[in-house]
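*Asks:* Sequence first, then the predicted structure:
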Amino acid sequence: MVIKAQSPAGFAEEYIVESIWNNRFPPGSILPAERELSELIGVTRTTLREVLQRLARDGWLTIQHGKPTKVNNFWETSGLNILETVARLDHDRVPQLIDNLLAVRTNISAIFIRTAFKNNPEKSLEVLTHQLTTENSADEFSELDYNIFRGFGICQR
């Protein structure tokens, strides 16, 4: 594992995340004690605590006072903020990750578009008809896509 970090905190964060990703600390396991982990990584306990708190906020870990720090199943507990990290850690599966994200987007859009037409049918139809005139370019399509999804998001209120 080669870690390129610019600060001790950055190094510790990358070390822990890559260790979770590579199953050195698998989901459901308990991290080593703070003193042991800080010595293993080569950072102060204060720096390690700061990193652990940040990773807990991102969904990688669960920290409870008086209990050992637990590694989460990050696929279930993390938000979209880890996508960049996952893409960096596993270059080979980036196409699969993109496919999964597009599938999620499709599934979610079916729900909110249905709600938009239920709550505001006239305005929803207007969103579609207003957006039908577009050029045949990637930029135009991206703008069209954005405007349609944004419009339906507004209509569902």
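*Replies:* Good, I have the coordinates. Note that the coordinates shown come from a computational prediction; the quantities given were computed from them, not determined experimentally.
*Asks:* Only C-alpha atoms from now on, for both contacts and neighbour counts.
*Replies:* Fine.
*Asks:* now what about stretch 113-121, what contacts it?
*Replies:* Stretch 113-121 is contacted from outside by Ser124, Leu125, Phe152, Gly153, Ile154, Cys155, Gln156, Arg157, using Cα atoms under 8 Å, 6 or more residues apart in numbering.
*Asks:* Sitting in helices, which of those do you find?
*Replies:* The members of these that map onto helices under DSSP state H are Ser124, Leu125, Phe152, Gly153, Ile154, Cys155.
*Asks:* distance of the fourth one from Leu48?
*Replies:* The gap separating Gly153 from Leu48 is 41 Å, by Cα to Cα, to the nearest Å.
*Asks:* of those two, who's got more company?
*Replies:* Neighbour comparison, Gly153 and Leu48: the larger count goes to Leu48, with 23 against 16 (by other Cα atoms under 10 Å).
*Asks:* Does the more buried one lie in a helix or a strand, and which?
*Replies:* Here Leu48 sits within helix 45-58, counting by DSSP states H and E.
*Asks:* After that helix, heading C-terminal, what element do we hit next?
*Replies:* Beyond helix 45-58 in the direction of the C-terminus, DSSP H and E gives the next helix or strand as strand 61-62.
*Asks:* putting a second one here so we can go through both:
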Amino acid sequence: MKKDAAPTGQDRIVRRKLSDEVFDRLRAMMASGELPPGAPMPSERDLMERFGVGRPAVREALQHMHTMGLITISHGERSRVNELSADSVLSRVDDVARMLLSSEPEQLEHLKMARRMFECGLVRVAAQAAGPHDIADLRDIVSRQRAETDDAAAFVTLDMAFHNRIAAISQNPILVATSQSLLRWLFQYHGMLLHWSGKEDVTLHEHDQIVDLLEAHDADAAVTAMQAHLDRSNMLYRHH
């Protein structure tokens, strides 16, 4: 009699942990609306009875949900379902991004390239969609930035505000959150303040030019101006 063939990697059945099953059930309850944002989570005892599992499996699943930002666990209070947004999701990878950029310096060049491609796309959208209120906001940011040339930290904060305000013109929360994350990783984790001094006037001139092109709805010229601005400013970023 012919023996059955040994199972291949694709055929092999992997036994899942009970906590993983509990996690999947709870996530499905959130997706279906049974556990909407802000709702209190069922007690551990209720979950144990509902799923027929022990306390360790429930606690491990809840801790996993807390780590992922799906729920907030407060001592002495019932855990609650978090309100998810693009920003809250992306902000949770900040620590991982910091470790990646610190342990693999070459990743900084990849990040700068990604930002260049991303912002050139954003500025094209902004040139097509910018209204008077958007232009007024951008000019106000540049004006405030011009008043902070002696305060490097304030100047850089307003620089971030300028680029994030361009992203906001898209009215796309995922694009806005991505813009904020890219800038946060670049500005927070690299000692570029030491390399910023003396470039303030050039930066302000480039910002003025970009705003003028957005107001004129000249998408091609705005992209070219943003490319030149980022190619120059990318040289300011250095590792600590």
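*Replies:* Cool, got the structure. Predicted model, so just to flag it, every value in this text is computed and none were measured.
*Asks:* ok so, going back, Provide the aligned range in the second structure for the helix holding Leu48 of the first structure.
*Replies:* Helix 45-58 of the first structure corresponds to residues 55-68 in the second structure, going by TM-score structural alignment.
*Asks:* Now do the longest helix seen in the first structure: distance to the chain's middle.
*Replies:* Ranked by number of residues, the top helix in the first structure under DSSP H is helix 94-119. The chain centre lies 16 Å from the centre of helix 94-119 of the first structure; the measure is Cα atoms, centre = their mean, to the nearest Å.
*Asks:* Stretch 9-23 of the first structure too?
*Replies:* That offset, for stretch 9-23 of the first structure, works out to 16 Å (Cα atoms, centre = their mean).
*Asks:* Where in the second structure does that stretch fall?
*Replies:* Using TM-score structural alignment, stretch 9-23 of the first structure pairs with 19-33 in the second structure.
*Asks:* list the contacts for Ala221 of the second structure?
*Replies:* Taking Cα under 8 Å, 6+ apart, one finds Leu213 in contact with Ala221 of the second structure.
*Asks:* if we go to 10 Å?
*Replies:* The neighbours of Ala221 of the second structure, taking Cα atoms under 10 Å, 6 or more residues apart in numbering as the test, are Val123, Arg124, Ala127, Gln209, Ile210, Leu213, Leu214, Gln227.
*Asks:* give me the element it is part of.
*Replies:* Using DSSP H and E, Ala221 of the second structure falls in helix 219-233.
*Asks:* residues of that helix that come out buried?
*Replies:* Within helix 219-233 of the second structure, the residues that count as buried by 16 or more other Cα atoms under 10 Å are Ala219, Ala221, Ala222, Val223, Ala225, Met226, Gln227, His229, Leu230, Ser233.
*Asks:* Could you do stretch 184-194 of the second structure as well?
*Replies:* For stretch 184-194 of the second structure, by 16+ other Cα under 10 Å, it's Trp185, Leu186, Phe187, Tyr189, His190, Met192, Leu193.
*Asks:* could those residues go into JSON lines alongside distance to Arg15 of the second structure?
*Replies:* Formatted as JSON lines, these follow (distance: Cα to Cα, whole Å):
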{"residue": "Trp185", "distance to Arg15 of the second structure": "39"}
{"residue": "Leu186", "distance to Arg15 of the second structure": "42"}
{"residue": "Phe187", "distance to Arg15 of the second structure": "44"}
{"residue": "Tyr189", "distance to Arg15 of the second structure": "41"}
{"residue": "His190", "distance to Arg15 of the second structure": "44"}
{"residue": "Met192", "distance to Arg15 of the second structure": "49"}
{"residue": "Leu193", "distance to Arg15 of the second structure": "52"}
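*Asks:* Nice, that's everything, thank you.
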